[in-house]
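**Student:** using only what follows, build the 3D model:
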Amino acid sequence: MSAFPQFSLDPEQAARRDRLRDLAETRLRPLAEKGEPGRVNRPLVEALGELGLLDGLFTAGALDLCLTRESLARGCTEAETAYALQGLGAYPVHAHGPAALRERWLPAAREGRAVAAFALSEPGAGSDAAALALRAEPEPGQAGTWRLTGEKSWISNAPEADFYTVFARTTPDAGARGVTAFLVPADRPGLTGTPLAMLSPHPIGTLAFDGVRVSTDDLLGEVDRGFGVAMATLNRFRPSVGAFAVGMAQAALDATLAHTAERDAFGGKLKDLQAVSHQVAEMATRTEAARLLVYAAAAAHDREEQGIAGRAAMAKLFATETAQYVVDTAVQLHGARALQHGHLLEHLYREVRAPRIYEGASEVQRAVIAKQLYATAPSPKETA
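**Tutor:** Have a look, this model is predicted:
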């Protein structure tokens, strides 16, 4: 895997980043604060649509997605999450859906009037997406019709979404090759759901399918090719998960710089203590390194270079692990006040843990990186 090019934002991109952060703080955060934790915040999703931000989920390159997600996360993590979840749920319809489904659902999704969800994970199939057990059984006597039976779990925006991109097994014992993607409206008979109380305040729940009827009209892509639909969607958004993490890390760093410069301790300011200033320097260095890795991976994705999967995995791995470190260190330097409910860092501390698990846990990212490294490594003869 070759070294990444140096990367920095041009003036126009930097200005857009600042505008987005300002929008997140002034327009979106007040809406987020009025929402109920663990529930879909429809006014927030609608505001993202009114601001024209949701269009970018379908049209923007990876670099622009990263810029948007970092900026939103720095100013309002709830807005960033609502933005990303809308993309995960609706992008398969945009990229793989027939014209009828695109015309029915995408205008409302772009405007924030219809909430989307990506239903991949199951109680026994999280990171191992090829182990899906939700059954799509052919309906006797009706060609091109199936009944979905089984469960999905840890589904963001469930059970309140308006439509779901659902991955089900159409061919038993076929692994990744026997999965099909369907668009399932929330009001389809037999579909029910239950919200889950999670560490982070995201809307997450379970879905139960009791003979839910789907047909070829609901197909996203081809029968038994749904695993490719899932991976294409995750590969599009995976680099920008790192940008989400960078935004949280930067917010924690900003708060720490302000706090340590103002807080009196031991006859001076906290920032004058070498133990403190060195920790802040480490936080800043790791955050900038994560940012560069994320944006370089996104730029490579937009240039359609080789090795994108490994680069995206590196970016997500390093950025999410870095954000965990930076937020934890920020809490330590703030002391007990950061543990109070409602404090920015208390909020970030609950938010920052999940990205190390979803869209491929850190361990999965390491496996992806290692696989690509060994696949592209020179043979022993070439190194002799």
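**Student:** drop to CA atoms for contacts and neighbour counts, all remaining ones
**Tutor:** Noted.
**Student:** just give me the neighbour total for I308.
**Tutor:** Residues lying near I308 (other Cα atoms under 10 Å) number 21.
**Student:** ok, it - contacts?
**Tutor:** Taking Cα atoms under 8 Å, 6 or more residues apart in numbering, we find I308 in contact with 297, 300-301.
**Student:** between the residues you listed, which sits nearest R337?
**Tutor:** Of all the contacts of I308, A297 has the smallest distance to R337: 36.6 Å, by Cα to Cα.
**Student:** restricted to helices, list the contacts of I308.
**Tutor:** 297, 300-301 (DSSP state H).
**Student:** circling back to that earlier point, out of the contacts of I308, who's the most crowded?
**Tutor:** Neighbour-wise, the contacts of I308 (other Cα under 10 Å) top out at A297, 32 neighbours.
**Student:** for that one, list the residues it contacts.
**Tutor:** 4, 239, 308, 311-312, 315.
**Student:** out of those residues, who's nearest H259?
**Tutor:** Checking those against H259 with Cα to Cα, the nearest one is A315 at 28.9 Å.
**Student:** in which helix or strand does L23 reside?
**Tutor:** helix 11-23 (DSSP states H and E).
**Student:** ok, residues contacting that helix?
**Tutor:** 67-68, 71-72, 74-75.
**Student:** ok now that helix, how far from the chain's centre?
**Tutor:** The chain centre lies 21 Å from the centre of helix 11-23; the measure is Cα atoms, centre = their mean, to the nearest Å.
**Student:** and that helix, which residues are buried?
**Tutor:** Across helix 11-23, burial judged by 16 or more other Cα atoms under 10 Å covers 17, 20-23.
**Student:** now do the helices in the stretch 151-300 of the chain.
**Tutor:** Under the criterion DSSP state H, counting those that start in this stretch, the stretch 151-300 of the chain contains helices at 226-262, 274-302.
**Student:** other SSEs contacting the longest one?
**Tutor:** What that stands for is helix 226-262. helix 62-75, helix 77-96, strand 163-169, strand 179-185, strand 268-269, helix 274-302, helix 308-334, helix 344-351 (3 or more Cα pairs under 8 Å, 6 or more residues apart in numbering; DSSP states H and E).
**Student:** what's the angle from the last one to helix 226-262?
**Tutor:** When you say that, I think you mean helix 344-351. Per axes from the mean of the first three to the mean of the last three Cα atoms, to 10 degrees, the angle that helix 344-351 makes with helix 226-262 is 160 degrees.
**Student:** and what of the third one?
**Tutor:** Between strand 163-169 and helix 226-262, the angle formed by their directions is 130 degrees, by the same axes, to 10 degrees.
**Student:** now do strand 163-169: everything it contacts.
**Tutor:** 89-90, 92-93, 114-120, 132-136, 148, 178-186, 224, 226-227, 230.
**Student:** following the chain onward from the helix or strand encompassing L31, which element is next?
**Tutor:** Applying DSSP H and E as the criterion places L31 in helix 29-34. The helix or strand immediately downstream of helix 29-34 is helix 42-50, counting by DSSP H and E.
**Student:** report the buried residues of that following helix.
**Tutor:** Within helix 42-50, the residues that count as buried by 16+ other Cα under 10 Å are 42-49.
**Student:** before we go on, could you also do this sequence so I can check it against the first one:
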Amino acid sequence: MADRSFLTWPFFDETHRARAEAMEGWCARLHVDHGDIDAACRKLVADLGAGGWLQATAAVEGERLDVRTLCLSREILARHDGLADFAFAMQGLGTGAISLFGTPEQQAEWLPLTRSGQAIAAFALTEPQSGSDVANSTMTATADGDDYVLNGEKTWISNGGIADVYTLIARTGEAPGARGLSAFVLPAGLPGFEVVERLEVMAPHPLARLRFTDVRVPKSALLGAPGEGFKVAMAVLDVFRSTVAAAALGFARRALDESLARVTTRQVQGAPLFDLQMVQGHIADMALDVDASALLTYRAAWAKDMGAPRVSREAAMAKLYSTDHAQQVIDKAVQLFGGDGVRRGEKVEELYRDIRALRIYEGASDVQRVVIARQVLAQG
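**Tutor:** Reported below is the predicted structural model:
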């Protein structure tokens, strides 16, 4: 069983501990069929909704997003199944802008559906020429009477092709660069909106390239004011970047658990593998990385929940450290498993594929270093 002593840390209260306990029980009965990824994600969203777990992914009027709850949920789900974590995470990321900036009408239309698992959400930010450089987005939204007309492409969009609702960023042109972007919410299936490519990756989940050709949306689809799209996107990432660290932490914790089971049962020259001092060194390093990641992750989540307006530095540190070091923990686990570590069907092989994308999306590791350095300079 994974170490749960961290739940006694002062970052958490009884509601967090109760949720962790209940979610562990739910995950113990979880079985995910990875044969059909689209079908698996649809079922996971429905099951997570039916279980009440998706209520935490969005906040309606009078509520607030609790980042510690989001992080705990992602850590636990990721430790059990990477696709389950993905399904949960995208419901939050896909509706984050609606929670933070949506009108009461927009929230009433979509959040009951996404929080109950009746609608799947997506966040369309990345474009072919602009990944972490959001200010370089070129997709346009041109005002035309009571509507905006969308033209352009989005790519690497999680849940692309199966989502029911998309929040996206497009250029409305109020000013150059970041100040000329706006955020919108729109349903799938509008005329001129098409999925032009499904993207296959090493840890399969729904990904697509989307094209918008003269797609008309009413001006009521705006999230926030015109020209606030960059602000909206950064506010969403400021909340959810810490949860990426939590998912990496879940993967790392599972790798450590699998490794402990391996080295205490595998015999080498008549003794457990764990008796080798080099193996003990690897286990110590893995445990250190897990605990350090947990401290950084839940510090960032706690700071946001305590009312910090922005946690750019804390969230960037958590994501950078947790994702990079989860990669190292899992690599050690593969090494400890020997040939079995790269065998299809072994959990550590699955984790090896699962972790890599986390060091790229929602701000690649080197981008996080830039964010941290700029924050340190500004605060100094």
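**Student:** that older thread, can you lay out the helices and strands packed on helix 226-262 of the first structure as TSV showing distance to Q250 of the first structure?
**Tutor:** Output for these, formatted as TSV (distance: least, Cα to Cα, whole Å):
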stretch	distance to Q250 of the first structure
helix 62-75	6
helix 77-96	12
strand 163-169	32
strand 179-185	37
strand 268-269	22
helix 274-302	7
helix 308-334	8
helix 344-351	11
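**Student:** out of the ones you listed, flag the one nearest S8 of the first structure.
**Tutor:** Proximity to S8 of the first structure, assessed across those by Cα to Cα, is greatest for helix 274-302 (7.6 Å).
**Student:** that closest one vs the second structure - mean distance after superposition?
**Tutor:** Aligned to the second structure and superposed, helix 274-302 of the first structure gives a mean residue distance of 0.8 Å (mean Cα distance after the TM-score superposition for the first structure).
**Student:** would you check the span in the second structure matched by that helix?
**Tutor:** Per the alignment by TM-score structural alignment, helix 274-302 of the first structure matches residues 277-305 in the second structure.
**Student:** what residues sit buried inside the matching stretch?
**Tutor:** 279, 282-283, 286-287, 289-290, 292-305.
**Student:** quick one on the thing from earlier: in the second structure, which of the contacts of A297 of the first structure still touch?
**Tutor:** Retained in the second structure (both residues aligned by TM-score structural alignment, their matches' Cα atoms under 8 Å) from the contacts of A297 of the first structure: 239, 308, 311-312, 315.
**Student:** of the residues you listed - the most surrounded one?
**Tutor:** Neighbour max across these (other Cα under 10 Å) = P239, 32 neighbours.
**Student:** quick check: the aligned residue in the second structure for it vs A287 of the second structure, distance?
**Tutor:** Superposed on the second structure with TM-score structural alignment, P239 of the first structure falls opposite S242. As defined by Cα to Cα, to the nearest Å, S242 of the second structure lies at a distance of 20 Å from A287 of the second structure.
**Student:** what do you get for L260 of the second structure?
**Tutor:** For L260 of the second structure, the distance to A287 of the second structure - Cα to Cα - is 10 Å.
**Student:** check A121 of the second structure too.
**Tutor:** Distance, A121 of the second structure to A287 of the second structure, by Cα to Cα: 35 Å.
**Student:** leaving out the residues flanking it, which one is nearest to A252 of the first structure?
**Tutor:** Spatial nearest neighbour of A252 of the first structure, chain neighbours left out: V327 (5.6 Å); criterion: Cα to Cα, 6 or more residues apart in numbering.
**Student:** count the residues that sit near that neighbour.
**Tutor:** Counted with other Cα under 10 Å, V327 of the first structure comes out at 27.
**Student:** what does R356 of the second structure give?
**Tutor:** The tally of other residues near R356 of the second structure (other Cα under 10 Å) stands at 17.
**Student:** swap in the one 3 residues further on?
**Tutor:** Neighbour count of R359 of the second structure, defined by other Cα under 10 Å: 24.
**Student:** what do you get for L53 of the first structure?
**Tutor:** That count, for L53 of the first structure with other Cα under 10 Å as the rule, works out to 18.
**Student:** what do you get for A357 of the second structure?
**Tutor:** 14.
**Student:** quick one: map it onto the first structure.
**Tutor:** Structural alignment (TM-score structural alignment) places A357 of the second structure against A354 in the first structure.
**Student:** wait, its match sits on S200?
**Tutor:** Yes - look at A354 of the first structure against S200 with Cα atoms under 8 Å: they come within range, at 7.2 Å.
**Student:** how about the residue in the first structure that sits furthest from its center?
**Tutor:** Centroid-distance maximum for the first structure: G267 at 44.2 Å, with Cα atoms, centre = their mean.
**Student:** which residues are in contact with it?
**Tutor:** So G267 of the first structure contacts nothing (Cα under 8 Å, 6+ apart).
**Student:** cool, and T140 of the second structure?
**Tutor:** T140 of the second structure touches 149-152, 170-172, counting by Cα under 8 Å, 6+ apart.
**Student:** now do A108 of the first structure
**Tutor:** Contact analysis of A108 of the first structure by Cα under 8 Å, 6+ apart lists A114.
**Student:** map it onto the second structure.
**Tutor:** A108 of the first structure maps onto L113 of the second structure when the alignment is built from TM-score structural alignment.
**Student:** what's the average distance of the helix or strand containing that match to the first structure?
**Tutor:** Counting by DSSP H and E, the element that carries L113 of the second structure is helix 104-115. After superposition onto the first structure, the mean distance of helix 104-115 of the second structure to its aligned counterpart is 1.7 Å, using mean Cα distance after the TM-score superposition for the first structure.
**Student:** what angle separates that helix from helix 37-50?
**Tutor:** Relative orientation of helix 104-115 of the second structure versus helix 37-50 (the same axes, to 10 degrees): 110 degrees.
**Student:** helix 104-115 of the second structure: which residues count as buried?
**Tutor:** 106-107, 110-115.
**Student:** among those, which one sits closest to R211 of the second structure?
**Tutor:** W110 (22.6 Å).
**Student:** can you name the residues that contact that closest one?
**Tutor:** Applying Cα under 8 Å, 6+ apart, the residues contacting W110 of the second structure are 119, 165.
**Student:** ok, now with 7 Å
**Tutor:** By Cα atoms under 7 Å, 6 or more residues apart in numbering, no residues touch W110 of the second structure.
**Student:** let me know the distance separating it from A315 of the second structure.
**Tutor:** As for W110 of the second structure, its distance to A315 of the second structure is 27 Å (criterion: Cα to Cα).
**Student:** and what of N136 of the second structure?
**Tutor:** In this view, N136 of the second structure and A315 of the second structure are 23 Å apart by Cα to Cα.
**Student:** same thing with E349 of the second structure?
**Tutor:** In terms of Cα to Cα, E349 of the second structure sits 28 Å off from A315 of the second structure.
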